[in-house]
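1. predicted coordinates and the sequence they were generated for:
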Amino acid sequence: MRELQCGVLVVGGGAAGTRAAYEAKRAHPELEVCLAVTGRYETGGSTNMVASEALGINAPFNCEGDGDDPEIYLEDTLQTGGGLGDSALCWVLAHEAADRVRELAELGVPFAHRGGHLEQQKLSGCTRARSLTCGGSTGRQITRCLKQAALAQGVRLLEQVSILGLCREENGRVCGAWGRDEAGALRIRAGAVVLATGGAGSIFSVNVTPPTQTGDGWAMAYEAGCRFVNMEFFQIGPAVVCPGLTFIIHSHMWRFLPKLTNRDGAEFLARYCQGGTTPEEALDRKAMSYPFSVRTDAKYVDIGIFQEIAQGRGTEEGGIWFDVSHVTREELLAKAPITYNTLLRAGIDCAVEPLQVTMAVQNFNGGILIDTNGFTGVEGLYAAGEITGGVHGSDRPGGNNLTDTQVFGYRAGRAAADHAASAPAAAVVLEEAGPRLEPDEEERALIAQSERLYYQNLTVVRNSQGLQRVLDFTGAHLRPGISAPLRNRLLLGRLFAMAQLTRTESRGTHYREDHPETAPEWRRRLVFRRGADGEAVLCQDENEAK
């Protein structure tokens, strides 16, 4: 096994990872800082995708003069999170967002301006206009500018590197990572490691995430002893299924009041609306609530789409028909130009013909439990971005995810560098026999089966029977000797199912059709960790969860 050595190793080349590497090098220029990315830098990570009309990042600048400030931002984040966000993390997010976003603008991120000042929009879960965008390419612009700045500082970029496990000493301290690159097996020794590998959307059969998002960072953190919080909460929303492209449908496309029909041409939304909500009202509210959440009546749109497909009334491609042909081409171009032109390039003119949409896994609110400096509780290991949990609670305001990457990427990078600068030299590293890196034919079939099973039972509509099916499946196949890709997917599917089965209520992005009400006694976070036998166990009290 070839070996490299550095002061700080950052794993993941999205907005969080690149910010962490940049800040680690700025904090301690004497350290070698390596940024390891799967594939080529520009093609990896959710941040680099352009998959929507607009992608926002929040900061309470009050550019629109509506009275926004950090305390209002904090209250919005806590309220939208259903009481399950970590108040200390949320405070840091709200009070440091403006500084971090201002630094991005200084690095050259071309945020939209209007009337001589930054333009801010009000997104779902926000009571003020605080989101800045570069259209649909906001994340890509952020990583582009951060990459330039990081390389200029002297960060070493390692491309085509797949990190598959963490190196640890006998006392449990993380002192590097192992994996492979184009030349073969590779070990990277480091004084500290920052995980910024994102979520696990690709373990579900329908998703709008890069294929590399398979939760490997979560799996290695789990084996190292990290705690996981809010794993039952993740975001699923409407996305294009035909033509085949990775693109979500939100904002103005719902204000056009699309006609939704199943494979038989029947409109179905009225059958799912309850409590006096009309289909028109549900569609209008969907414009301000992209991901499925029980917080608003837009939930009926998502439940209707998912159930029509699940009950066999979807199209052959696995969607429902979404028709805005009653809207003029001029209005579509004026209010949803990126969506219209993206679809047109893919062969659909939505001004004259319908497209097909489905419900797709998009983003994760839970993950590794961190403190305000991105420390995971395992010596030498830090984390930032979508891989972490605690900031977002049961739901999150639109635009908060990118803010999270910058605020905690900044803090995790600097804290990791401080640790590496003072850490003793690594003692003898445990030589762990890693699992097979490639699944065999039978395992590939099991992976495909798990993707369908997880999508059917762990996404929009959840119930005890479906969750038990996932636990039975994962329990039957999670055994010694299986390949890393299969093991990681089974482990994570089991963790999701355990969290969802434990929470017997509906809250935010977690909908249990057998427990549809939000229960005050469930205003508490679920924290899981690896038990002595390898099975996930629920921390029973606050001291154990800390």
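-> Everything's here; your move.
2. okay, CA-based contacts and neighbour counts for the rest of this
-> OK.
3. ok, residues contacting stretch 464-474?
-> With CA atoms under 8 Å, 6 or more residues apart in numbering as the contact definition, stretch 464-474 has outside contacts at 453-454, 457-458, 490-491, 493-494, 497-498, 500-501, 514.
4. distance from the chain centre to that stretch, please.
-> In terms of CA atoms, centre = their mean, to the nearest Å, the centre of stretch 464-474 is set 23 Å apart from its chain centre.
5. buried set for it?
-> Residues of stretch 464-474 classed as buried: 464, 466-468, 470-471, 473-474 (neighbour count, 16 or more other CA atoms under 10 Å).
6. need the residues you listed in CSV with secondary structure, can you?
-> As requested, the buried residues of stretch 464-474 are exported to CSV (DSSP: H, G, I helix; E, B strand; the rest coil):
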residue, secondary structure
Ser464, helix
Gly466, helix
Leu467, helix
Gln468, helix
Val470, helix
Leu471, helix
Phe473, helix
Thr474, helix
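7. Asn58: which of these is nearest?
-> Leu467 (34.8 Å; CA to CA).
8. report all helices and strands that the helix ranked longest in the chain contacts.
-> Assignment by DSSP state H gives helix 400-422 as the longest helix of the chain. Helices and strands touching helix 400-422, by 3 or more CA pairs under 8 Å, 6 or more residues apart in numbering; DSSP states H and E, are strand 2-11, helix 15-27, strand 56-58, helix 87-107, strand 184-195, strand 381-383.
9. which residues sit against stretch 237-244?
-> 208, 246-250, 290-292, 302, 317-319, 343, 346-348, 355-362.
10. those in strands, which ones?
-> 355-362 (DSSP state E).
11. and Pro485, what does it touch?
-> Here Pro485 is in contact with 216, 437-439 (CA under 8 Å, 6+ apart).
12. below is structure B, check it against A:
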Amino acid sequence: FKVGAELVDMEMVQFHPTGMVFPSSSKGLLVTEAVRGEGGKLYNSLGERFMARYDAEKMELSTRDIVTRSIFSEIQEGRASEHGGVYLDISHLPDETIKQKLGTMLKQFLDVGIDIRRQPMEVSPTAHHFMGGIRVNEVCRSSISNLFACGEVSGGVHGANRLGGNSLAETQVFGSIAGEYAAKEARKLPYGDINYAVLDEEHDRLYRFEEGEGVLPYELKARLQTTMWQNVGIIRTEKSLKEAIAEIKEIKNEIYSIKVESGLRYNLELLAAVDLENMLLVAEIITRAALMRKESRGAHFRKDYPREDRRWLKNIILSKINDGIEIYTEAPLITKMKP
């Protein structure tokens, strides 16, 4: 993006409804949807089987998006479990069923001291997959000459939502295509010359962190993660998105006061500072795209625009222009199946 690659569908971030929240060392690890498929029940801190409020017919077997938003709403409205999630309980199932059907989950929790045959799991939605990414054509070529992209780094393959299992197929199909065409192009190219001016510029960019006043990169990273989760996560509004943009701008202004340890060997603080710069850029791109799309579609849910709008049957494209972000829309090319 920084050197000219176009991005597409960056507002489309898929969340998995159930990730571990406790212990903190396992936070975010997926709890397979098979747990609910085998009869797992969701409860809030009041002991209510709350899915009855959101989808009384399908309950825990409702669609991924509905279950995700339901859990998030319970947490946001103050009915969270002890560690900030909700309870997922399978203790009513026979031990043998759990061992045979959910053996991987049983081991995953036993490894951290939780016996899901007797105790409920604490779960919360967790970021799972980016449908957005580098915009490519049918041979995985990006808008930058000789740059090919495939897999989750590319965008546009899954539309507004991804079906489970399709990521593996995507890596095989588009990995093969990208590799084939990138190899063909590479054979035509001579070895390039090293641009020492660019190296010097990058050196200066990295070492400027040693001149900071003492703010730790981890503190700013935590602030960014908090604002993105609360304001740009599962449920979005114009107000929350604008608040996120303001906070991102503020953190950007503070990044130049970051102080890191000197030296390059095992300098985790320097790595965190460099990561933070890129995270801020991606966060702003996601937020601006989400603010522009005034509807709900797929993984993108706007509480102030809760319905799908046919006028928004189009992709949002983003590119770098000078020191800013250019953002525009483009209608998809429909060749077979009309939406």
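-> Received, thanks. Keep in mind it's a predicted model, so treat the numbers as computed, not measured.
13. what is the nearest of the contacts of stretch 464-474 of structure 1 to Ile309 of structure 1?
-> Closest to Ile309 of structure 1, out of all of those and judged by CA to CA, is Asn457, at 13.3 Å.
14. so what's the aligned partner of that closest one in structure 2 closest to, chain neighbours aside?
-> When structure 2 is aligned by TM-score structural alignment, Asn457 of structure 1 is paired with Asn231. Leaving out its chain neighbours, the residue that sits closest to Asn231 of structure 2 by CA to CA, 6 or more residues apart in numbering is Ser240, at 4.7 Å.
15. repeat for Phe148 of structure 2
-> Closest residue in space to Phe148 of structure 2, ignoring its immediate chain neighbours: Arg141 at 4.6 Å, by CA to CA, 6+ apart.
16. now check structure 1 for the residue matching that neighbour.
-> So, by TM-score structural alignment, Arg141 of structure 2 is matched to Phe375.
17. what of Lys221 of structure 2?
-> Under TM-score structural alignment, Lys221 of structure 2 pairs with Ile447 in structure 1.
18. so that match sits against Asn488, correct?
-> No: if you go by CA atoms under 8 Å, Ile447 of structure 1 and Asn488 don't touch, sitting 10.3 Å apart.
19. how close does the residue of structure 2 most remote from its centre sit to Met228 of structure 2?
-> Relative to the centre of structure 2, and counting by CA atoms, centre = their mean, the farthest-placed residue is Pro190 at 37.6 Å. Distance of Pro190 of structure 2 to Met228 of structure 2, given as CA to CA, to the nearest Å: 43 Å.
20. one more: Met131 of structure 2?
-> Separation of Met131 of structure 2 from Met228 of structure 2 (CA to CA): 17 Å.
21. who has more neighbours, these two?
-> Legend: neighbour count by other CA atoms under 10 Å for Met131 of structure 2 and Met228, higher for Met131 (26 against 23).
22. the more buried one maps to what in structure 1?
-> Alignment note: Met131 of structure 2 maps to Asn365 in structure 1; criterion TM-score structural alignment.
23. residue ranges for the helices of the stretch 201-339 of structure 2, please.
-> Ranges of helices in the stretch 201-339 of structure 2, per DSSP state H, counting those that start in this stretch, are 217-231, 238-254, 268-292.
24. looking at these, which is buried most?
-> helix 268-292 (a mean of 19; mean count of other CA atoms under 10 Å).
25. Ala383 of structure 1 is in contact with Asp371, isn't it?
-> No: if you go by CA under 8 Å, Ala383 of structure 1 and Asp371 don't touch, sitting 9.6 Å apart.
26. for the two, indicate the residue with more neighbours.
-> More crowded of Ala383 of structure 1 and Asp371, by other CA under 10 Å: Ala383, with 36 against 19.
27. who's in contact with Val8 of structure 1?
-> Neighbouring residues of Val8 of structure 1 by CA under 8 Å, 6+ apart: 21, 24, 31-34, 190-194, 416-417, 420.
28. go again with 7 Å.
-> Residues near Val8 of structure 1 by CA atoms under 7 Å, 6 or more residues apart in numbering: 32-34, 190-193, 416-417, 420.
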